[in-house]
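Enquirer: here's a sequence, model it:
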Amino acid sequence: MLPGEFVAFIAALMAVNALGVDLMLPALADIGRQLGVTTANHRQWIITAYMLGFGAGQLVYGPLADRFGRRPILLVTLLGFVAASIFAASSQTFAALLGARVLQGLMSASTRVLAVAIVRDQFSGRQMARTLSVAQMIFFLVPIMAPTLGQLLLVTLGPWRYIFYALACFAAFVLAWSFIRLGETLPVERRRALSLHTLAHAYRLTLTNRFSLGYAVAASMTFGGIIAFVSSAQQIFVDEFGAGDRFTYLFAACAFSMGIASFANSRLVERLGTRLISQAAVLALIALSVAHIAVILSGVETLWSYMAFQALSMTCIGLCGSNFGAMAMEPVGQIAGTASSIQGFITSVGAVIVGSLIGQSYNGTTLPLAIGYLGIGLAVLTVVLVVEQGKLFHARQAA
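Expert: Just a heads-up that it's a prediction; the model follows:
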């Protein structure tokens, strides 16, 4: 692939997962009504069930990709995602839908592992962070457009089940693109035997390196902030602020801020470094959260104040994501597939826990989300201080 096509392909691969999360947001209320979900917060499990499967599946694909190569694992799992999407579309009970969502997550987990591993096969350090940022800039257009696209599908086609058929079609498109254009990025001589000894060695390297483990944990917390927002967005915009049909546009505006953050990061990271940008963003997230809590407690919170604080907070989170990921991968490039799967598991499952705790605490106000973001910022700052041994805003080679 040419460089431009390579970045677009990585973005499309990431978009399979993003669509799996965001495309059905406008349909959550319809799904709940048709499948007999009586508690509004329980609709959030449509998102979190997917993320649980997404997190668990990542433990499998890294070792398989290090042994058999990236391409065959990707082709098989994309085909599995198509099948799981069709299963979700035909679900007749909420339990069956949740099962299908877990299966979707299990299949799409490969897209996260392999996207990072394929990029790491080609690049390292700040160049890797820049490539991921450019891909994520394109990728973030998906959550901006996905709810609107989902709403369009509901308006034009009717039943929410067509949303899952649309997911199947997009995954089939990426599958065809992979089959026709993706070459194997892992040479035979760099493949690792699939054995308990090699797995134990890879796990030990990944989990005992403080940068690998620490920044994976930090990424899980910031990703948890995204899940908390996505899970409760429909309730906040529609139920609390009465946004109605404007929900998709308001959601897109907040998501757009993450795209801007990734674009800025792609332009600045090679000059300023991953540490300076991500650490400044964490401190800004803490300050924003304190200010937002003060606004809420003073009783002057409005839709527009919430939008402003949420967009700025998402900008901070966007400046953390790819940089934390690049720093976590940097010391374990020789086992990129397995390391990516372990880090992905930590990031995704940790994010589900953090996001669910915040999302399920929704009480009809934005206060739980603001407090949750403050907690995330403080926890991430603590982790960064431990990883960097108490030093902020200092540079390391290739960082």
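Enquirer: C-alpha from now on. contacts and neighbour counts both.
Expert: Noted.
Enquirer: where do the helices of the stretch 1-150 of the chain begin and end?
Expert: Assigned by DSSP state H, counting those that start in this stretch, the helices in the stretch 1-150 of the chain fall at 3-22, 28-34, 45-68, 70-89, 94-122, 125-139, 141-157.
Enquirer: buried set for the longest one?
Expert: Translated: helix 94-122. Across helix 94-122, burial judged by 16 or more other C-alpha atoms under 10 Å covers 94, 97-121.
Enquirer: do the shortest one as well
Expert: If you call a residue buried by 16+ other C-alpha under 10 Å, then helix 28-34 has these buried ones: Leu28, Ala29, Asp30, Ile31, Gly32.
Enquirer: and for comparison, fold this next one:
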Amino acid sequence: MTATPTPHPGVGRREFVAFIAAIMAVNALGVDLMLPALPAIGHELAIASDNARQWIVTAYVFGFGIGQLIYGPLADRYGRKPVLLVTLAGFVAASIFAASSATFAALLGARVLQGVMSASTRVLAVAMVRDSYAGRQMARVMSLAQMIFFIVPILAPSIGQLLLAIGPWRFIFYALGGFAAVVLAWSLVRLPETLPAARRAPISLRSLRQSYRLTLTNRYSVGYAFAASLTFGGIIAFVSSAQQIFVDEFGAGERFTLLFAACAFSMGCASYLNSRLVERLGTRLISQTGLFALIGLSVVHLGVIGAGVENLWSYMVFQALSMTCIGLCGSNFGAMAMEPVGHVAGVASSVQGFITSTVAVLVGSAIGQAYDGSTWPLAIGYLAIGVSALAIVLLVEGGRLFQARMPAR
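Expert: Predicted structure coming up:
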């Protein structure tokens, strides 16, 4: 990788990749950093039930989904940097609000606001890379950024546990705000504007309506967005209930961060494997194989639970393999959803992101709130996700599977 020449003057490619990974990490830390603190938060804020603590995770993802609707048009009109600076400042403020919350309701409000502000990181990361690179170069830059990004879910709970060792749970939210403040300062000083003024588009209600209509009336766009939302819902269900399963059910409190990291690592490995195979095998073959594998794993897992032989290690094996399958599905579903609407990519990305995040919150919450002290709800939920996503794929593809087809625009 050479520092010059670059399509983002004043910033070498290595720094640009690191910057993209950093803004993506703001969102990842917002989800995973506080997982070890959920019991302490529940105790101090007198949360009625253990399952209710899961709303601390899902409230954030709900806000994340809502926010994605607005940032695409704003960034196309005003440029990437101003929108990023404002939303990072908003994330810092929301983190301080969360750290000072005296009630559970106030904390949930702060989490929704954090999610709304962090939604810009997803929209703008893709937009800034797209502004600067195309084709294989764009894929390479995004892959490098994602490789760094995958480390965050693995390390975040351990960092959260370390913060708890030196202070109360509120330190975690101050740390979130502090990290966002560092990225904000870095952006202010070093980040060039990647969207030239000549390429900025005014916000037109007519063009927005047309773009929304194109996105929402194309069966590939909507169908694969819903399929992606189901697999994302599986991730939310695991993340929101992981602390209860590992600590309360299996008594693995001291190993929680390591066990969580192992599951996150399996999904990261799947994403890396997908990046190596997708050009050769295609998005449909990989994602549909992942769905069938997820269904088969869930059936076997239910058999193990029903036989009364489920333990920590059997759960770890099935959870890691299920996360691998989900990792092979989600990114490919997202890519296929964008295939027919690439000419309105900014708005389409926002709409699809909204669908994916909000439906995933509903799915993940339904599974998480069904937690009853066993792994039954998660295994049943994963089976339902696999079967439902497969049904959507069959509908979208006209009953054909494992065939590469280019949808008409």
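Enquirer: just the TM-score for the two chains, thanks.
Expert: Put the two chains on top of each other and the TM-score (TM-score structural alignment, normalised by the length of the first structure) is 0.94; 397 aligned residues with a C-alpha RMSD of 1.9 Å.
Enquirer: picking that back up, what's the closest of the buried residues of helix 28-34 of the first structure to Ser133 of the first structure?
Expert: Among the buried residues of helix 28-34 of the first structure, Leu28 lies closest to Ser133 of the first structure (C-alpha to C-alpha), at 30.2 Å.
Enquirer: excluding its backbone neighbours, what's nearest the closest one?
Expert: Arg43 (6.4 Å; C-alpha to C-alpha, 6 or more residues apart in numbering).
Enquirer: likewise Ala197 of the second structure?
Expert: Spatial nearest neighbour of Ala197 of the second structure, excluding adjacent residues (C-alpha to C-alpha, 6+ apart): Gly79 at 7.6 Å.
Enquirer: the equivalent of Ile295 of the second structure over in the first structure: what's it in contact with?
Expert: Using TM-score structural alignment, the equivalent of Ile295 of the second structure in the first structure is Ile286. Applying C-alpha atoms under 8 Å, 6 or more residues apart in numbering, we find Ile286 of the first structure in contact with Tyr373, Leu374, Gly377, Leu378.
Enquirer: so can I have JSON lines of those showing secondary structure and neighbour count?
Expert: Listed next are the contacts of Ile286 of the first structure as JSON lines, based on DSSP: H, G, I helix; E, B strand; the rest coil; neighbours: other C-alpha atoms under 10 Å:
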{"residue": "Tyr373", "secondary structure": "helix", "neighbour count": "30"}
{"residue": "Leu374", "secondary structure": "helix", "neighbour count": "23"}
{"residue": "Gly377", "secondary structure": "helix", "neighbour count": "27"}
{"residue": "Leu378", "secondary structure": "helix", "neighbour count": "16"}
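Enquirer: in the second structure, which of those remain in contact?
Expert: Using both residues aligned by TM-score structural alignment, their matches' C-alpha atoms under 8 Å, the second structure keeps these contacts from the contacts of Ile286 of the first structure: Tyr373, Leu374, Gly377, Leu378.
Enquirer: map the second one onto the second structure.
Expert: In the second structure, the position corresponding to Leu374 of the first structure is occupied by Leu383, as judged by TM-score structural alignment.
Enquirer: count the residues that sit near the residue nearest to Ala197 of the second structure.
Expert: Here the number of neighbours of Gly79 of the second structure (other C-alpha atoms under 10 Å) works out to 22.
Enquirer: distance check, it against Gly253 of the second structure.
Expert: 46 Å (C-alpha to C-alpha, to the nearest Å).
Enquirer: what do you get for Gly67 of the second structure?
Expert: 34 Å.
Enquirer: neighbour count winner among those two?
Expert: Comparing Gly67 of the second structure with Gly253 by other C-alpha under 10 Å, the one with more neighbours is Gly67, at 24 against 17.
Enquirer: could you pull out the helices for the stretch 201-350 of the second structure?
Expert: Secondary structure of the stretch 201-350 of the second structure (DSSP H, counting those that start in this stretch): helices at 205-217, 219-243, 256-281, 283-306, 312-338, 345-369.
Enquirer: deepest in the core, which of those is it.
Expert: helix 219-243 (a mean of 25; mean count of other C-alpha atoms under 10 Å).
Enquirer: what angle do that helix and helix 13-32 make?
Expert: Angle, helix 219-243 of the second structure to helix 13-32, by axes from the mean of the first three to the mean of the last three C-alpha atoms, to 10 degrees: 60 degrees.
Enquirer: so which bit of the first structure is helix 219-243 of the second structure matched to?
Expert: Aligning helix 219-243 of the second structure against the first structure (TM-score structural alignment) gives residues 210-234.
Enquirer: try stretch 37-48 of the second structure
Expert: Mapped onto the first structure using TM-score structural alignment, stretch 37-48 of the second structure covers residues 27-38.
Enquirer: now the end-to-end length of that stretch.
Expert: Stretch 27-38 of the first structure: ends 15 Å apart by C-alpha to C-alpha.
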